[in-house]
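Trainee: here is a sequence with its predicted model. Questions after.
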Amino acid sequence: MEATKRIYIFLIIVTLVMVLIYAQGIIIPFILAILFLFLIRVIRNILSKIKYVGRLPQWVLTIISSVLLLTFLVFTVEMISQNIQQLSKTLPVYEANVNKITNSISQQFNVDLSSLLSDFADELNFGGILSKIFSTLTGLFGDAFMVFLYLIFLLLEEPILPKKVKAMYPDQKSYNRINGLIKKIDKSVSNYIAVKTLVSLITGMLSYFVLLIIGVDAPLFWSFLIFVLNFIPSIGSLIATLFPTIFAMLQFGDITPAILVLAIVGAIQLIMGNLVEPRIMGTSLNISPLVVFLTLALWGVMWGVTGMLLSVPITVIIIIIMSEFPDTRPIAVLLSQQGKINKKEEK
């Protein structure tokens, strides 16, 4: 029986992975809609605390929150498109500066980089690099209609869900358990999204002013890239810093602006990521750093950059659900940060 059970579990896991890979066109828009729902709820909670505005009915606050989020997304996409066009016009300048940078480094460090990098420089296609970056970003909004459709139904379903859960679990004990599970998922994911969005937004804004002062082309595009990539744990902030650094060097044909971008934007990333974010977020997510890295790689392989962005919220939900069932509770403990999965154990 035990061997049969393990075979069934293995087959279920394999089937689930296959579905996640081949049905990602349906699943990813749905998950994005759920995350947008959490963002709308965060905005709605903020509005509810404002004097006079908080007195409005909840459905009115939901509409206002949805309009604010949608306006922000449309404005962002429009501004990014304009910045991409600006960058595209200056690509010949970037390509011409490659040799200039190579000669400058060769003279300063007495190394013949011209022969070493000649083939590499000839093969560099900055237009292709730029288009790949843009396609990755716009890919998140590529299924905008599906995400919007899912979001509408989720918003319509939200006020009815408690009644459905109550009808599904008429027993008070079972209802309290399921209701508690839903609240734990809601709180953990909402806190993560709210804090991560706030920290990433501040990081992007500070980086924007730095890039603007230094004179880097399309600072809004790079600051938005920093904002998005900050949602990817561990490596996101590193990649977000390297991109504008490299393009600053190519734009000016000099290494000094690149060093300034690397130093200042890197310092902002370190301060926000290692000092500000942990103080605000604390250890509420309760995920092992090793698990964060492994899930980042796993979801990245299955869903690419989008999977990396969604890896932490998905892992949080999985840990919370697993912690509620005796058979999967040991796995939740293993995935947790300190082997503690509820407040009772921490005492």
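Mentor: Received it, and whenever you're ready, just let me know what you need.

Trainee: every contact and neighbour count from this point should use C-alpha atoms.
Mentor: Noted.

Trainee: helices or strands up against the host helix or strand of L156?
Mentor: According to DSSP states H and E, L156 maps onto helix 144-157. In terms of contacts (3 or more Cα pairs under 8 Å, 6 or more residues apart in numbering; DSSP states H and E), helix 144-157 is packed against helix 24-48.

Trainee: adding another structure so you can compare the two:
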Amino acid sequence: MEQRVMGQRGVAVMIGITTAILAAAALQLASGIFAPVAFALFIMALVWPLQKSLQRVLPQLLALFITLAVTIVVLLGLVSLTVWGFGRAAQWLIANAARFQTLYMQGAGWLEGHGLYAAGTFVETFNVGWLIRFFQGVAARVNGMLGFSVVTAIFVMLGLLEVDVMRRKLAGAEAGEAGHSLLRASEEIARKFRRYMVVRTAMSFFTGLAIWAFAATAGLDLAFAWGVIAFVMNYIPFIGPLVATLLPTLFAVVQFESWQMAVAVFAGMNVIQFFSGSYIEPRIAGKALAMSPFIVLLSVFFWAFMWGLPGAFIGVPLVIAALVVCDQHDSSRWVARLLSGQAPAKD
């Protein structure tokens, strides 16, 4: 009897793993549909309070138009800042390409002089051409998101028109307890999304301001551009701060021609990122947004692999939504507690 139960559990586990793999494959293959829908739901959760407030004094279509206009302006502002910041860095890079290449060759010569002959291969791979292609790739990705943004905007527009109708259906008697549970979960998810973005925006602004001030004090070229890049990249946990720290460090090596100064820039910027992300942000976010750092990192890489740049941005909110859903049911509440960043309650 016991062996039969164990066998059934094994079959259930295998079915669950297979289902998860097939679901992940479907999400990736149909990313052109699922990614804009997920992004649209995320934006709807953020802007719905504005839409709801406007509808109290304005016709629904006019309130929708104003809400969409505000949303588009904010998104275009973030995209413009991203393009401007990386564009400034790319211009500086092209103007100083010879200095970059000379520095790489000197470094390779020093390494080979100490018996590290693999440095030649490193120079062939990681040279100024690689850096130029990196900046070109960033610009191409940002420009390539135009189609994604149009599809997302259409979903947002249609979704905002349906929010009130859907809410009344879920709150009605016909939906039953399942509808009420889904409504509670949706409201809690939306509330946490808004708090997440408020905290993330505040920390991004603080980080960008601190990076700009530090770079200007250190005499680093493009100080304001590095602050802008730190601001926009901080919306992507782990990956964004890493990029915003490594690039100025690399440029500092070329500008000052001193590895000591580069180390100082790298250390100073990492102190800022650590203080912002590991000390201030958890205290502002509180327990409501607590998540395991491992899960945060995994979610960023997983959704970046699935949906690219939009996935990296929305990865953490998707995990927040999943944890809220798990917390709504007794059978899965342990999952939400396990993956949260909160310490277990003491007996």
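Mentor: Thanks, I have it. Keep in mind it's a predicted model, so treat the numbers as computed, not measured.

Trainee: report the distance from stretch 159-171 of structure 1 to the chain centre.
Mentor: 32 Å (Cα atoms, centre = their mean, to the nearest Å).

Trainee: circling back to that earlier point, between the helix or strand just after the helix holding L156 of structure 1 and helix 144-157, how many degrees?
Mentor: Counting by DSSP H and E, the next helix or strand C-terminal to helix 144-157 of structure 1 is helix 161-168. Computed by axes from the mean of the first three to the mean of the last three Cα atoms, to 10 degrees, the angle separating helix 161-168 of structure 1 from helix 144-157 equals 60 degrees.

Trainee: show me what counts as buried in helix 161-168 of structure 1.
Mentor: Neighbour counts over helix 161-168 of structure 1 (16 or more other Cα atoms under 10 Å) mark V165, K166 as buried.

Trainee: can you find the partner of P330 of structure 1 in structure 2?
Mentor: Aligned by TM-score structural alignment, P330 of structure 1 pairs with W334 of structure 2.

Trainee: show me what contacts its match?
Mentor: C326, D327 (Cα atoms under 8 Å, 6 or more residues apart in numbering).

Trainee: the closest residue to F38 of structure 1 other than its chain neighbours and I152 of structure 1, how far apart?
Mentor: Once flanking residues are discounted, F38 of structure 1 sits nearest to S190: 5.8 Å by Cα to Cα, 6 or more residues apart in numbering. Distance from S190 of structure 1 to I152 of structure 1, counting by Cα to Cα, to the nearest Å: 19 Å.

Trainee: re the thing from before, does the residue nearest to F38 of structure 1 touch L37 like I think?
Mentor: No - assessed by Cα atoms under 8 Å, S190 of structure 1 is found out of contact with L37, at 9.6 Å.

Trainee: and the residue lying closest to E346 of structure 1 once chain neighbours are set aside, how many neighbours?
Mentor: Take E346 of structure 1 and drop its neighbours on the chain: the residue closest to it by Cα to Cα, 6+ apart is K340, 6.3 Å away. Neighbour count for K340 of structure 1, taken as other Cα atoms under 10 Å: 17.

Trainee: again, but for A23 of structure 1
Mentor: Look at A23 of structure 1: counted by other Cα under 10 Å, it has 11 neighbours.

Trainee: what's it aligned with over in structure 2?
Mentor: Aligned partner of A23 of structure 1 by TM-score structural alignment: A30.

Trainee: follow-up on the earlier one: element containing the residue nearest to F38 of structure 1?
Mentor: helix 172-214.

Trainee: give me the mean distance between the helix holding L156 of structure 1 and structure 2.
Mentor: Taking mean Cα distance after the TM-score superposition for structure 1, the mean distance separating helix 144-157 of structure 1 from the aligned residues in structure 2 is 2.6 Å.

Trainee: and the angle from that helix to helix 24-48?
Mentor: Angle, helix 144-157 of structure 1 to helix 24-48, by the same axes, to 10 degrees: 50 degrees.

Trainee: chain center to helix 144-157 of structure 1, what's the gap?
Mentor: Distance, centroid of helix 144-157 of structure 1 to centroid of chain: 20 Å (Cα atoms, centre = their mean).

Trainee: re earlier: who has more neighbours, S190 and I152 of structure 1?
Mentor: Neighbour totals were compared for S190 of structure 1 and I152, and S190 leads with 20 against 15 (other Cα under 10 Å).

Trainee: give the aligned equivalent of that one in structure 2.
Mentor: In structure 2, S190 of structure 1 lands on R194 (TM-score structural alignment).

Trainee: same deal with L69 of structure 1?
Mentor: With TM-score structural alignment as the matching criterion, the partner of L69 of structure 1 in structure 2 is V74.

Trainee: ok, S237 of structure 1 next?
Mentor: By TM-score structural alignment, S237 of structure 1 lines up with P241.

Trainee: OK, contacts around its match?
Mentor: P241 of structure 2 touches A230, M233, N234, Q273, counting by Cα under 8 Å, 6+ apart.
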